[in-house]
Structures are given as C-alpha cells and as structure tokens.
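[1] no sequence on hand, only this structure:
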C-alpha cells in the first residue's frame, strides 16, 4: 500500500514548523522572505508563515508586550543563490558576517567546503545562510 505524502516511516522525525517571535510579524516575515527569495503566506490565526519549500514553515508571531529573546536560525541554501542573497542583504543595508559572533563584517566563511554568512533580522535573531551542511561525527 503506498504511503500518503504526510505519512512518514516510523523511524522518521521531521520538523514541520517553528514559531519566530517578532515585534512586527509582517516586517520580520517580509524581511527574511525577501533575503531568501521566498514569499510570505496568508495569515494563519496569529501566525504569518514563510514556507521554506522543504515541508518546514517559519510561523512569525507578534509579541509586542515582552522583549524578544534572540534565537539562531540556519538555512541551507543552494550555492547558485548564495551570491544573490548576499546582494539582497547589501541592498537593504544589512551587514553580514563570516562568524556567529559578528566579528568579521562583510565577509563570508568557507566552512566544510561551502560558503556561509550570518546576519540579524529586525528583532536581532541571528540568521545564517550556508551552502553546505555542517559535518557531524558519524554522518
């Protein structure tokens, strides 16, 4: 019997969505979607989704009464789109860095034979774009 597209093997666990807290959900969702070359979806209750195209959605949720606790979000991106993303960051005046501590401005890294860069979104979330996944022991 063929599997339904959302049925997963019993040994598979997959991230479906995660919430990204923002002071202005539209501003943050549109910023990230523009940099990554994606689109902002229709509101879903209090959430404004950005579909990453791999079955995972970032659901931007507005939190105005409390400070935003910055998080780290890493995106594996196609190598042939990386330079375009860097150009988009430059076009909107957002500094990118080669390192997660933001000490190497305007540079990209060459980790694991790929390229990567870090940048802040409007609420200070540390966003990362990378063209190669990190090598992990045993993988």
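    Alright, I've got the coordinates. Since this is a predicted model, take the numbers as computed values, not measurements. Residues are numbered from 1 along each chain as shown.
[2] contacts and neighbour counts: CA atoms only from here.
    Fine.
[3] show me where this structure has its strands.
    Per DSSP state E, the chain carries strands over the ranges 17-22, 47-51, 57-62, 72-76, 96-97, 116-120, 126-130.
[4] shouldn't residue 71 be in contact with residue 125?
    Yes: assessed by Cα atoms under 8 Å, residue 71 is found in contact with residue 125 at 5.0 Å.
[5] so between these two, which is more surrounded?
    Using other Cα atoms under 10 Å, the more surrounded residue of residue 71 and residue 125 is residue 125, with 19 against 12.
[6] right, and the more buried one touches residue 100 too?
    No: between residue 125 and residue 100 there is no contact under Cα under 8 Å: 11.1 Å.
[7] next one for the comparison:
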C-alpha cells in the first residue's frame, strides 16, 4: 500500500495572517483560498491548510527541508523581523543555528507559537 501526506490543517487565531507569515518567511507564493482555509502549497505536493480555531491553540511542530541558499534567505528574514530563534527545539541554544548532519537548521515560532524549523539536510542523512 502506498500512502503520501497530502495536506494537514494548521489551527491558528488568524488564518490569513498565519498563512501570510509562513509564505513570507519561506519565500512561497501567496496563499490561496479553499473553503474556509488559507492554503500554502509546498514543492512536494503537500499543503498546509490554515484554519481559524475556536479553542486555545496547541503549538505544533512543522519542519521544512530547504536549500542552503534558501536557508540564508529565511535566516535573514528571521533576523530582519527580530524573531527569537534557536538551534534546538527546547530553546536552550537561543540565538544559535545548528549544523546537524553537515547542514544548517534553526527553529523559530509563528504568530500562534507553532514551532517552525528549517533544515538543509534531513535528519540522519550524514551516515
């Protein structure tokens, strides 16, 4: 049996603002609208469908594999916006990036506190 992730819902307090934040940070095309979702398309056919939550938002983790050049652009946007960032998901290495698996990675938060991560090498890819 073959299975591929097609989409997931990202619950947020303001779907338009959250979807726009992600597209701006990742340099993606503007979100599209589908029903009551603001949809951010990714290159591997997966979409993040932003929806307004009617309850308290529980932060989730979303990791994006990007190129080295794109990492430079995203990291520059993080710094330009004055966002807090860390080399690890617990925030114990605040103000740093990591070099896991010979690449680079960094964690930062979206407007609702979701943990966003950009990495240039998949975990476990160094050997």
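    Looks like it came in fine. This structure is a prediction, so every number in the text was calculated from the model and none was measured.
[8] can you give me the TM-score here?
    Remark: TM-score between the superposed chains equals 0.93 [TM-score structural alignment, normalised by the length of the second structure]; 126 aligned residues with a Cα RMSD of 1.4 Å.
[9] kindly reformat the strands of the first structure as a markdown table containing distance to residue 35 of the first structure.
    Shown next, in a markdown table, are the strands of the first structure (distance: least, Cα to Cα, whole Å):
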| stretch | distance to residue 35 of the first structure |
| --- | --- |
| strand 17-22 | 16 |
| strand 47-51 | 12 |
| strand 57-62 | 14 |
| strand 72-76 | 11 |
| strand 96-97 | 12 |
| strand 116-120 | 11 |
| strand 126-130 | 10 |
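[10] ok, which of the ones you listed comes nearest residue 40 of the first structure?
    Closest to residue 40 of the first structure of those, according to Cα to Cα: strand 47-51, at 4.9 Å.
[11] could you tell me the angle between the closest one and strand 57-62?
    Here the directions of strand 47-51 of the first structure and strand 57-62 differ by 150 degrees (axes from the mean of the first three to the mean of the last three Cα atoms, to 10 degrees).
[12] corresponding residues in the second structure for strand 47-51 of the first structure?
    Mapped onto the second structure with TM-score structural alignment as the criterion, strand 47-51 of the first structure occupies residues 37-41.
[13] got the contact list for the matching stretch?
    Residues outside stretch 37-41 of the second structure that contact it (Cα atoms under 8 Å, 6 or more residues apart in numbering): 15-16, 19, 22-23, 28-33, 47-51.
[14] repeat that for 10 Å
    7-11, 14-20, 22-23, 28-33, 46-52 (Cα atoms under 10 Å, 6 or more residues apart in numbering).
[15] what do you get for stretch 15-33 of the second structure?
    10-12, 36-43, 48-53, 64, 66, 70-71, 73-78, 81, 110-112, 114, 116, 118.
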